[in-house]
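*Asks:* sequence and computational prediction follow.
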Amino acid sequence: MAEQKHVVIVGAGFGGVCLAKELAKENVRITLVDRHNYHLFQPLLYQVATAVLAVPEIAYPTRAFFKHNKNVEFQLASAEGVDQERKVLLTNHGEIAYDYLVLAAGATTNFFGNESVAQNSYPMKSLQEAIALRSHLVHEFERAARVNETDDDERQRHLNFVIVGGGATGIELAGAIIELIDVFKKEYHSLDFSRVHVILLEAMGSVLPMVPPDLQQKTIDVLRKKGVDVRLNTAVTDYDGSTLSLKGGDVIPTKTVIWAAGVRAQDFIKDCGGEVDRAGRIIVEENLLVRGSDCVFAIGDCANFQHGTERPLPTVAPVATQEALQVGRNIMALIHGKKPEELGRFVYQDLGAMATIARGEAVMNGPIPVIGINMKASGFIAWTAWMFVHLMRLAGKYANFTVMMKWIWNYILGKRLARIILTKME
């Protein structure tokens, strides 16, 4: 019997876990490497940040996926680079030799070189960041409600909440924060809620670029009706932790800036032996091999795939999982003797886009789940479809059930019970 080939996968996100599950069925040895011991359902991070869901409902132990797969090992480590000549992955806990390597490390927040914004704003790409934001949001109302607070300008800084970025994350956060404030209105009796402002800033002329213009306008209309101050063509220039400066000279006094304006690849990707783009993503060929390599692949948010498309593919889960399936086939083809130039080419199947705006409000443009009929919709129908899709993709039966029950509970009563502060108040 031939010796098992060793496949190393960096990243336990959507693409990495999908690939490991596929290759677990084959006669290969797999090592899945991640700096966290859990798989994170990133699309629902904002619901942890706004006290809709609790941590275990969107984070699933990575080892639990593979408890019946003896050929899959998980290693808790941070990747630091790749030595392609020696065929080893470099980590903070030593080197891991590979026959085939797949980079599926996801992305981090892109501050576009603005260090002051990076130091003082709240990003939304990790579980720790979502928990920190949740505590901060509750803290701000506690600070504003202090009886001995006499400085009205300072109080206003605590009551202005700014989200930068009009993509799905920014839209979903804006709607969720407005609904969290509706809960607070019943509990913070001394506060004047006419002074509470949620502001969404977008540098371009529209929000949600992945949906048609009429759905973009529908999204803006719903947010504005709920009280969100949506400002288009508004770029941020600086933020010092107390004052947000805008292009054109305007300023917003605020202690809360949530940055949802872009992503870039993890820093170590540039040290993996391939060519990278301006966002740090490693450039791949049509077969998803890293340019210049015959055994290193890259998928998902850390890969720049631009073949037959005007721009790189979007940083969404369907891209990562579809690429994972193609890489799985290509690795097995290499093991069975095919040459790199004979590998299958990746073709992305666009599954459309959807975003939730608030309770009972969402937009979608794409196939209806299960039925598969293409549909452009908004309102309750789109919101129901959004819920169904996300429930299907959650890991674990416990998460499916509890999230469904919490969403029903939240829709009917608007309750937010996860408003527990775990950090010390300044």
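*Replies:* Perfect, thanks for sending it.
*Asks:* switch to C-alpha atoms for all contacts and neighbour counts from now on
*Replies:* Will do.
*Asks:* list the contacts of the residue nearest in space to the middle of the chain.
*Replies:* Geometric centre of the chain, nearest residue: Gln42, 4.2 Å, by CA atoms, centre = their mean. Listed by CA atoms under 8 Å, 6 or more residues apart in numbering, the contact partners of Gln42 are 58, 125-126.
*Asks:* use this one as the comparison:
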Amino acid sequence: MTSETGTPQRHRVVVIGSGFGGLFSTQALKRADVDVTLIAKTTHHLFQPLLYQVATGILSEGEIAPSTRLVLRKQHNAEILLGSVTDIDLDARTVTSEAMAITRVTPFDSLIVAAGAKQSYFGNDHFAEYAPGMKTIDDALELRGRILGSFEQAEICTDDYERERLMTFVVVGAGPTGVELVGQIAELAHRTLHGSFRNIDSRNARIILLDGADDVLPVYGGKLSASAAKRLTKMGVEIHTGAMVTDVDRDGITIKKKDGSEKLIRCQCKVWSAGVQASKLGGILAEQSHAELDRAGRVHVNPDLSLPGHPNVFVVGDMMALDNLPGLAQVAMQGGTYVAKNIAEEAGGRPHHERKPFKYWDKGSMATISRFSAVAKVGRLELTGFIAWIIWLVIHLMYLVGFKSRLTTLMSWATTFFGRGRGQMTITVQQVLARSALGQLGNGKYAVLDVDAAKKLAQEEAERVLALERSHNGTRHHADGGFTDEGSGADAEEGPAEAAG
């Protein structure tokens, strides 16, 4: 273990997380008389609102996830440490992080916790093996492999019953992420891939959107929800609202309707976007400060975003619970900038009791449905269709980090939206198998993670598909292999989960 010692000459600020809250707070301290240490478990800053475009082949991961070191390389009062934070000691004012078997203890005078949130399966974490969420670059690349791989398997499958399952795509959660993703899967099937196969018609893909609420985009409601549902239906998306997911396995999803009836939807590719859970660091903070946590694990903070009893510790972004503020990028950006301003002024001598409460400026929310179609809500103003889509393009382009990312993203959008091509259609078996293989590596099944292990998993899936075909039509088929959408593993606790967007 290594430990940072010595008495620094300047106020020490530690920032946990390189998302919107962490990056914006760090950048806002650029000219402050402080030393900033940013600790993050990834080497990049992720523009999460566009993650679904990586999953559907529109953008590359580099366009929405620039290197944090390169973004901050000219900020000389900031250093970056790669590591996953395992402990925070508020009394000792230290943060413990681990990376590549190295443990590091970093002291702080002020702490900004912006560790974000992960996908929530409402107590059914074993669903993740079959229905990945979409919170990280790894998630998006895996989903791209599963989506495109399902079409590839359907092309070589000779059994109509199994082919129907392979060409059924289900997205759980009709919030902005789910709606944007299901819309792009529909465009992928009906526009981009049309005419690319010889044994299947990609337009025959069955695309389903599930949610436990009564409306699509329930946070918008009224006109905007109705407009989104109408557009998706026109694109061929089946919408099932009032549906609770009770089980997810290798072959499909079981849902329970409000009338008590249950239905199995046979599908190969399943995506979960139904809920979020704040970082476990919230529990560590709450235990030491006696702060309350909400149902999603977010920490209830003071009006100045500080932790109760600890005016030098701040929580921003998706980990913060205050005045029912939504989990939007703008909340994290504004919160990070606000906290940084207070730290800078107090490092110069201003007492902390003079802080003004945080005020969020609602710049609106929006979601794309398809190319040339979106919904947007700014205050009382509600927009749909092409105008809302143009606003969405401008806003998202403006908040991308770096000129190069903006330029390449604009070019990728032009190719996709005004043509039929998509520049990021490459997939590999490893992208699909990585989650299962790494899990088995952790369980000791494989001594090393190598190509042979991946091939073994792929062969097991191919044999399973053949067994299904034989049991259905009594004939024998031959296959050289194929893609897989799930790996093997033991299920954890069972129980119903509500598909809430």
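*Replies:* Structure received. This is a predicted model, so every value here is computed, not measured.
*Asks:* translate the residue nearest to the centre of the first structure into the numbering of the second structure.
*Replies:* Using TM-score structural alignment, the partner of Gln42 of the first structure in the second structure is Gln48.
*Asks:* and what of Lys226 of the first structure?
*Replies:* Lys226 of the first structure maps onto Met235 in the second structure, by TM-score structural alignment.
*Asks:* if I look at that match, how far off is Val54 of the second structure?
*Replies:* Applying CA to CA, to the nearest Å, the value for Met235 of the second structure to Val54 of the second structure is 21 Å.
*Asks:* neighbour count for the two, which is higher?
*Replies:* With neighbours defined as other CA atoms under 10 Å, Met235 of the second structure and Val54 compare such that Val54 has more, 22 against 17.
*Asks:* so the more buried one, which of the three states?
*Replies:* Classification of Val54 of the second structure using DSSP: H, G, I helix; E, B strand; the rest coil returns helix.
*Asks:* right, and it touches Arg144 too?
*Replies:* Yes. The pair Val54 of the second structure / Arg144 is scored as a contact, 7.4 Å apart, by CA atoms under 8 Å.
*Asks:* contact partners for Gly195 of the second structure?
*Replies:* Counted by CA under 8 Å, 6+ apart, Gly195 of the second structure has contacts 201-202.
*Asks:* how about it, what's its match in the first structure?
*Replies:* Checking TM-score structural alignment: Gly195 of the second structure goes with Lys186.
*Asks:* same check, this time on Gly282 of the second structure
*Replies:* Gly282 of the second structure maps onto Ile269 in the first structure, by TM-score structural alignment.
*Asks:* residue contacts, that match?
*Replies:* 81, 276, 280-282, 302 are the contacts of Ile269 of the first structure under CA under 8 Å, 6+ apart.
*Asks:* which contacts among those residues does the second structure share?
*Replies:* Counting by both residues aligned by TM-score structural alignment, their matches' CA atoms under 8 Å, the contacts of Ile269 of the first structure that remain in contact in the second structure are 276, 280-282, 302.
*Asks:* for Lys41 of the second structure, see how far away Ile88 of the second structure is.
*Replies:* In terms of CA to CA, Ile88 of the second structure sits 15 Å off from Lys41 of the second structure.
*Asks:* so between the two, which is more surrounded?
*Replies:* Ile88 (21 against 17).
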